[in-house]
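Peer 1: Got a predicted model here, sequence first, then my questions.
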Amino acid sequence: MTPEDHTAISDLLNRHGHLIDSGDFDGAATLFTPDAVYDVTALGGGILVGATAFREAALALGDANPVAHHVTNIVLEEAGPDRVHALSKGLGVMTNGTVGSVTYEDTIERVDAGWRITHRIVHPRRRPLHP
């Protein structure tokens, strides 16, 4: 993975919160492959496949969505010439001021359009010192 790849992948992950928080679902869809899997089972949302499912789930949550998503602590591990595993932390700020923490576990692949997320698992962080 080149330094340019590292920057492009980090930017990809960082853009997620900006696009989702502004309700730009079309922009957010460009971060993922068309058949991307978004696993929010641990949050009660099941497994979502594709941008339409992502959009519908977010709209169904309505005001229960966080008002701000923050991604931090990005760690990238090369998994092949065009594949990277990414681990990052997410903080979600709710309308009442409470904050939740998750870990994002992503598979990211280089496609014709550039680096895109093909699979994401969201793990909520509810207990300290626990995987």
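Peer 2: Done, it's in.

Peer 1: When you work out contacts or count neighbours from here on, use the C-alpha atoms and nothing else.
Peer 2: OK.

Peer 1: Who are the packing partners of the longest helix seen in the chain?
Peer 2: Scanning the chain for the helix with the most residues, using DSSP state H, yields helix 3-21. Applying 3 or more CA pairs under 8 Å, 6 or more residues apart in numbering; DSSP states H and E, one finds that helix 3-21 contacts helix 25-29, strand 68-80, strand 114-125.

Peer 1: quick one: contacts of whichever helix or strand comes after the shortest one?
Peer 2: Under the assignment DSSP states H and E, the closest C-terminal helix or strand after helix 25-29 is strand 32-39. With CA atoms under 8 Å, 6 or more residues apart in numbering as the test, strand 32-39 has contacts from 45-51, 54, 116-122.

Peer 1: hold the first one in mind and look at this next one:
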Amino acid sequence: MTLAAEDRTAITDLINRHGHLTDSGEFDRMHELFTADAVYDVTNLGGGVLIGLAMLRDAALTLGEGNPVAHHVTNIVLTGTADDCVHALSKGIGIHADGTIGSVTYEDTIVRGDSGWRISHRTVRARRIPLTR
């Protein structure tokens, strides 16, 4: 599937907004980014698999001060896999209050519905070792 320029822009904006909403604590707006039944897999970070917007919100609130103070996303690569479904691969940088920095890879399945593009599945993997898949 070839993605139209306006779809690429909308999906890139969707991925970019995640950090803005998360960093400002606007967890009640996650429906603007994720489907209601979204799967958010942070097993690699020790957090397990979160299903649904309420679990996403609760996990972020439970982390509290352990959350990064800033989420930055880069290197977004989009691949159309089927009508109204896109695979996105991107890099994330998290900056913590103590100044430490972490890097992750986001793997997203993004679907188009009545409300536009939304992330239906996200897997987050920490980057701890250079030059590995």
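Peer 2: Cool, got the structure. Small disclaimer: the values here were computed from a predicted structure and weren't measured.

Peer 1: Let me see the TM-score of these two.
Peer 2: After superposition, the two chains reach a TM-score of 0.98 (TM-score structural alignment, normalised by the length of structure 1), with 131 aligned residues with a CA RMSD of 0.6 Å.

Peer 1: ok, the contacts of strand 32-39 of structure 1 vs Val102 of structure 1, which is closest?
Peer 2: Val122 (6.4 Å; CA to CA).

Peer 1: Show me what the closest one lines up with in structure 2.
Peer 2: Per TM-score structural alignment, the equivalent position to Val122 of structure 1 in structure 2 is Val124.

Peer 1: Gly92 of structure 1 now?
Peer 2: Using TM-score structural alignment, Gly92 of structure 1 pairs with Gly94 in structure 2.

Peer 1: What degree of burial does the residue nearest to the match of Val122 of structure 1 when sequence neighbours are not counted show, as a neighbour count?
Peer 2: Spatially, and ignoring its direct neighbours in sequence, Val124 of structure 2 is nearest to Tyr106 (4.8 Å; CA to CA, 6 or more residues apart in numbering). Residues lying near Tyr106 of structure 2 (other CA atoms under 10 Å) number 21.

Peer 1: where does Tyr106 of structure 2 sit relative to Ser120 of structure 2, distance-wise?
Peer 2: 13 Å (CA to CA, to the nearest Å).

Peer 1: next one: the longest helix of structure 1 to chain centre, how far?
Peer 2: In this view, helix 3-21 of structure 1 has its centroid 10 Å away from the chain centroid, taken as CA atoms, centre = their mean, to the nearest Å.

Peer 1: Which stretch of structure 2 lines up against that helix?
Peer 2: Counting by TM-score structural alignment, helix 3-21 of structure 1 lines up with residues 5-23 of structure 2.

Peer 1: Check which residues of the matching stretch are buried.
Peer 2: Neighbour counts over stretch 5-23 of structure 2 (16 or more other CA atoms under 10 Å) mark 7-8, 11-12, 14-19, 21-23 as buried.

Peer 1: still on that earlier bit, point out the most buried one among the helices and strands packed on helix 3-21 of structure 1.
Peer 2: With neighbours defined as mean count of other CA atoms under 10 Å, these peak in mean count at strand 114-125, which reaches a mean of 20.

Peer 1: So what touches that one?
Peer 2: With contact meaning CA under 8 Å, 6+ apart, strand 114-125 of structure 1 is reached by 8-9, 12, 30-33, 35-43, 100-110.

Peer 1: sorry, back to before: I'd like to know how many residues surround the match of Gly92 of structure 1.
Peer 2: Count around Gly94 of structure 2 with other CA under 10 Å applied: 19.

Peer 1: I'd guessed it sits against Pro68; true?
Peer 2: Yes - using CA atoms under 8 Å, Gly94 of structure 2 is in contact with Pro68, at 5.6 Å.
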